[in-house]
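> Kindly generate the corresponding structure for this input.
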Amino acid sequence: MADSWVNSAERIGSDLLVDLTGPGSRRAVLIRALRDAVREGRLAPGTRLPPYRSLAADLGLARNTVADAYAELVAEGWLTARQGSGTRVARRAAPVAPARVPRRSPHRPAGPVHDLHQGKPDPGSFPRTAWLAAARRALNAAPNDAFGPGDPQGRIELRRALADYLGRSRGVRTTPERIVVCSGFAHALRLLFGGGVLRGPLAVESYGLGFHRSVLDAASVRTVPLTLDEDGACVDELTGLPGVRGVLLTPAHQFPTGGPLHPQRRSAVIDWARGRGGLVLEDDYDGEFRYDREPVGAVQGLDPERVLYAGSVSKSLSPAVRLGWMVLPDHLVDRVLAAKGEREAWASVPDQLALAELIESGHYDRHVRRMRQRYRGRRDQLVAALGAHAPHITPTGIAAGLHAVLRLPPGTEQSTVKAAVWQGLGLDGLDAFRHPAATMPAADGLVVGYASPPDHAFTAALEALCRSLPPA
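Next up, the predicted model:
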């Protein structure tokens, strides 16, 4: 007899897969199956089993077969049977042995007490009430076709909301028809290069996310690093790269070094793209969070046909909400949709509808403004702590984003990262983000994320950070 699912209305608990295959009588097979379910933990101690009549009907067995199986398991101590209480798994039944946890070496510190890794927004500030209300309103208003196979371009409700929001907040020039919803920037790279829409080689900044480089490596895309200075990427180097027709930039707030792309370089990279017939990929990494002035608008606004703009809610809301977008030049829309396929396979339609409603209702703007104030306060605390305890070390770049780079004396980065680990900190050295083929001089530094630690622990995290820094 094949495996059967037991789902009696009288049973307390979840469905249970009972394997009735194997040698022996039906009674013996049932006894073995129930015993295995208890031994493996699928039937926990105290779980009430269905009455034998119900289980017999569910499994297509004779009542006496099930009654005899119950009686034998009671006699063996696997089950208990009491008047008015039914048949239950015995409390003395041994649970599954827990996995053995290896002992920590007394010479190795435990995991980080304070997480200062970059790129993590405050998880406790996710707007749960506003999101729940937006989801409820969106689902109540959604047409029936929203619950069919998803449109690979994304729901029109979200694309309309994004076109309006990006236009007024980031200076992006677009229409809903030129937006394709994805699950984040890495997904956009996979679609563009893994899907054959674009080809390498691709110029990139000398410092950036290694994860993005690994996505490009997986698509066999050769990346060529551009020098960085206080004005951002040195885009004039593009003219000396004859085989390169694409460049990936983080112009609002270079990741991780922290400077914006200078206005003259913004114009220069557009001129290069026009003259080369090339394309600028604009990663609007935490572009909403500028603290010393209004955020700089997107480069895309200078030429929507030569710039592919990409963004997501991973920093503004949460990386758990897997929603991002590409604002495409007109000639790339159909090619990206062909690479994506006939159905949406990544971005949840209910989440798209909820985000659209969150934006349309104004709650998204209010959340971003609130988080802008919160993160600015965190950065100010970091700067104040350094001024008080390590005045020889200051953050570089503009006041923006969710992290700061602390430049260190030459030759001290590795020892400082090690000291931070011993202080219970999780963070990265600047070298972790350096392109392996970069030729610009290496700089020692720490990339300190200040957004995610809870308020009650942030002061202690800063004290531990200051204890880790090299002396003047």
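> From now on I want contacts and neighbour counts done on CA atoms only, so please keep to that.
OK.
> Distance-wise, check Asp303 relative to Ala163.
Distance check for Asp303 against Ala163: by CA to CA, to the nearest Å, it reads 16 Å.
> now swap in Thr175 and tell me
Relative to Ala163, Thr175 is positioned 6 Å away (CA to CA).
> Look at these two and report which has more neighbours.
Higher neighbour count among Thr175 and Ala163: Ala163, with 19 against 15, using other CA atoms under 10 Å.
> residue contacts, the more buried one?
Contact analysis of Ala163 by CA atoms under 8 Å, 6 or more residues apart in numbering lists 172-176, 179.
> Check those residues against Gly401 and report the nearest one.
Compare each of the contacts of Ala163 with Gly401 using CA to CA and the shortest gap goes to Val172, at 19.5 Å.
> That closest one reaches Gly301, doesn't it?
Yes: the criterion here is CA atoms under 8 Å, and Val172 meets it with Gly301 at 5.0 Å.
> between these two, who's got more neighbours?
Set side by side, Val172 and Gly301 show more neighbours around Val172, with 23 against 17, by other CA under 10 Å.
> Once you drop chain neighbours, what's closest to Arg322?
With sequence-adjacent residues excluded and distances taken as CA to CA, 6 or more residues apart in numbering, Arg322 is closest to Ser183, at 4.7 Å.
> okay but Leu462 is in contact with Ala384, surely?
No: using CA under 8 Å as the test, Leu462 is too far from Ala384 to be in contact (9.9 Å).
> Tell me the secondary structure of Arg88, please.
Reducing the assignment at Arg88 to three states with DSSP: H, G, I helix; E, B strand; the rest coil gives strand.
> Okay, it and Glu76: tell me how far apart.
When distance is defined by CA to CA, Arg88 is 13 Å away from Glu76.
> this one next, for a side-by-side:
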Amino acid sequence: MPDLSSFPRHSWLRALRQGLSSIESQSLGYTSPKGLPDARTAVSDYLRRTRGVLADPQRVVLCSGATQAIALLAHVLRNRSVAMEDPGFWLHRMVFRHHGIEPLPIPVDDDGLDVTALANTTASTVLTTPAHQSPTGIVLSPARRTALLEWARAGNLVIEDDYDAEYRYDRAPVGALHALAPDRVIYLGSVSKTLAPGLRLGWMVLPPDLVRPVVSAKSLADTGSSVMDQLAFAALLRSGDYDRHLRLMRRRYLARRNYLLHALREYLPDATVLGAAAGVHLTVRLPDDCDIEDIVRRAASRRVRIDPLSWCYTEPDCAPPGLILGYANLTESQIDTGVRAIAAAVGHSSQVVPDINGKVAPDSGP
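Now for the predicted structure:
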């Protein structure tokens, strides 16, 4: 979750006024399910400038976030064998299953998606998050990127969810795969982490042969996304306010990430942190003897919500013990309180309890 209190309300209102002042009345009716031409062009220009994506506006389809994009693609590609990363975003796995597709799980290691394992399956399409793997945060290595593109050029499709690409803190951004194989890579993005999930605004950049069927599916799904949001977002992109907002949030999230890392080192020194270089969450691996379900319950009793890493695995019972910790929508005080609560829960799980100073004392009872 991004910092919802930092949504650029004034810039958004100004952008909406600018968009409404220039739009023709007929554009407020039923427009192309692809989205307004001006909005698609603005998104195309932004992606070319920031991600190196060769986004012809005619191949851009605006949609209600990345989740709808996955749903539309699942409908269009329902006759293909689909694979996805394991672990991977649990909701996207559910969307595929809802459309009758059981995605083949492809393991992820320190270099990202195991392309050799992918090539040894029957999959002809794979969903991947190469810039910041969800949920581990691993960046797909150069050798794996090359191998994946070779796999795609052999007649297969890559669905590139450019997850959290806008937020990198310790190194330069990683280029999008789409730039290297635009006819074999479907590019997905959204504003859910950059502005707010409530906007329900995202985009696809499609190979030429998929534009017509995806637009048809989009038309039948909802006849098109909100014209008002498209107008405002296009103006926000062109004014430079979107770039300024991202620069502000990068600084803010970096400070919160650093505070979370400090708190984890102090209160959970045995934890292994993954995915710290980018994004708005960390994945934390805990010692093997930790009871994750018990830790989640005990943290919840202290009004601290944490998601178990197991949700992201095809076989949750086989997942290593771990947690997913979001930090972008929290103050430093909330981060400190949350990590202390988690440390206390881990201490109970291990029969020891950290005191308020982060030191470990024997468990004196429930």
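> TM-score for the pair, please.
Structural agreement between the two chains, given as a TM-score (TM-score structural alignment, normalised by the length of the second structure), stands at 0.90; 348 aligned residues with a CA RMSD of 1.9 Å.
> more neighbours, Leu462 and Ala384 of the first structure?
Under the neighbour definition other CA under 10 Å, Leu462 of the first structure and Ala384 were set side by side, and Leu462 has more, 22 against 15.
> Check which helix or strand the more buried one maps to.
Secondary structure here is read from DSSP states H and E; on that basis Leu462 of the first structure sits in helix 455-468.
> With Ala67 of the first structure instead?
With DSSP H and E as the test, Ala67 of the first structure turns up in helix 63-76.
> Give me the more crowded residue out of Arg88 and Glu76 of the first structure.
When Arg88 of the first structure and Glu76 are compared on other CA under 10 Å, the one with more neighbours turns out to be Arg88, at 22 against 10.
> right, and the more buried one touches Leu79 too?
Yes: under the criterion of CA under 8 Å, Arg88 of the first structure makes contact with Leu79 at 5.6 Å.
> for the corresponding residue of the second structure for Val280 of the first structure, helix, strand, or coil?
Val280 of the first structure maps onto Val158 in the second structure, with residues paired by TM-score structural alignment. Put simply, Val158 of the second structure is strand when judged by three-state DSSP.
> all helices in the stretch 251-366 of the second structure, in order from the N-terminus.
292-301, 332-349 (DSSP state H, counting those that start in this stretch).
> Now these in a markdown table, please, with extra columns for distance to Val115 of the second structure.
Supplementary listing: these in a markdown table, determined by distance: least, CA to CA, whole Å:
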| stretch | distance to Val115 of the second structure |
| --- | --- |
| helix 292-301 | 30 |
| helix 332-349 | 35 |
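> For burial, what's the neighbour tally of the match of Val280 of the first structure?
As a measure of burial, Val158 of the second structure has 27 neighbours, counting by other CA under 10 Å.
> check contacts around it.
Contacts were defined as CA under 8 Å, 6+ apart; by that measure Val158 of the second structure touches 125-128, 152, 184-186.
> What residue in the first structure is paired with Arg238 of the second structure?
Residue mapping for Arg238 of the second structure onto the first structure gives Glu360, with TM-score structural alignment as the criterion.
> Same question for Leu254 of the second structure.
Structural alignment (TM-score structural alignment) places Leu254 of the second structure against Arg376 in the first structure.
> Over to Val346 of the second structure?
Val346 of the second structure maps onto Leu469 in the first structure, by TM-score structural alignment.
> Next, count neighbours for that match.
Counted with other CA under 10 Å, Leu469 of the first structure comes out at 24.
> Pretty sure it sits against Lys418.
No: between Leu469 of the first structure and Lys418 there is no contact under CA under 8 Å: 10.4 Å.
> coming back round to it: residue contacts, the residue nearest to Arg322 of the first structure?
For Ser183 of the first structure, the contact set (CA under 8 Å, 6+ apart) comprises 312, 322-325, 346-347.
> Which pair of those spans the longest distance?
Once CA to CA is applied, the contacts of Ser183 of the first structure give Ser312 and Trp346 as the farthest pair, at 13.7 Å.
> Give me the more crowded residue out of the two.
Each of Ser312 of the first structure and Trp346 had its neighbours counted (other CA under 10 Å), and the higher figure belongs to Ser312 (24 against 16).
> Contacts only, for the nearest residue to that one once chain neighbours are set aside.
With sequence-adjacent residues excluded and distances taken as CA to CA, 6+ apart, Ser312 of the first structure is closest to Gly324, at 3.8 Å. Listed by CA under 8 Å, 6+ apart, the contact partners of Gly324 of the first structure are 181-185, 310-313.
> same thing with Leu140 of the second structure?
Listed by CA under 8 Å, 6+ apart, the contact partners of Leu140 of the second structure are 111-113, 130-133.
> What is the nearest of these to Pro2 of the second structure?
The shortest distance between Pro2 of the second structure and any of those, using CA to CA, involves His132 and amounts to 16.0 Å.
> what about that closest one, distance to His281 of the second structure?
11 Å.
> anything in contact with each of those two?
Residues touching both His132 of the second structure and His281 by CA under 8 Å, 6+ apart: Gly275.
> hmm, back to that, save the contacts of Ser183 of the first structure as JSON lines, and put in distance to Ala390 of the first structure and secondary structure too.
JSON lines is the format used below for the contacts of Ser183 of the first structure (distance: CA to CA, whole Å; DSSP: H, G, I helix; E, B strand; the rest coil):
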{"residue": "Ser312", "distance to Ala390 of the first structure": "35", "secondary structure": "strand"}
{"residue": "Arg322", "distance to Ala390 of the first structure": "39", "secondary structure": "coil"}
{"residue": "Leu323", "distance to Ala390 of the first structure": "40", "secondary structure": "coil"}
{"residue": "Gly324", "distance to Ala390 of the first structure": "39", "secondary structure": "strand"}
{"residue": "Trp325", "distance to Ala390 of the first structure": "41", "secondary structure": "strand"}
{"residue": "Trp346", "distance to Ala390 of the first structure": "46", "secondary structure": "coil"}
{"residue": "Ala347", "distance to Ala390 of the first structure": "45", "secondary structure": "coil"}
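> Good, we can wrap up now.
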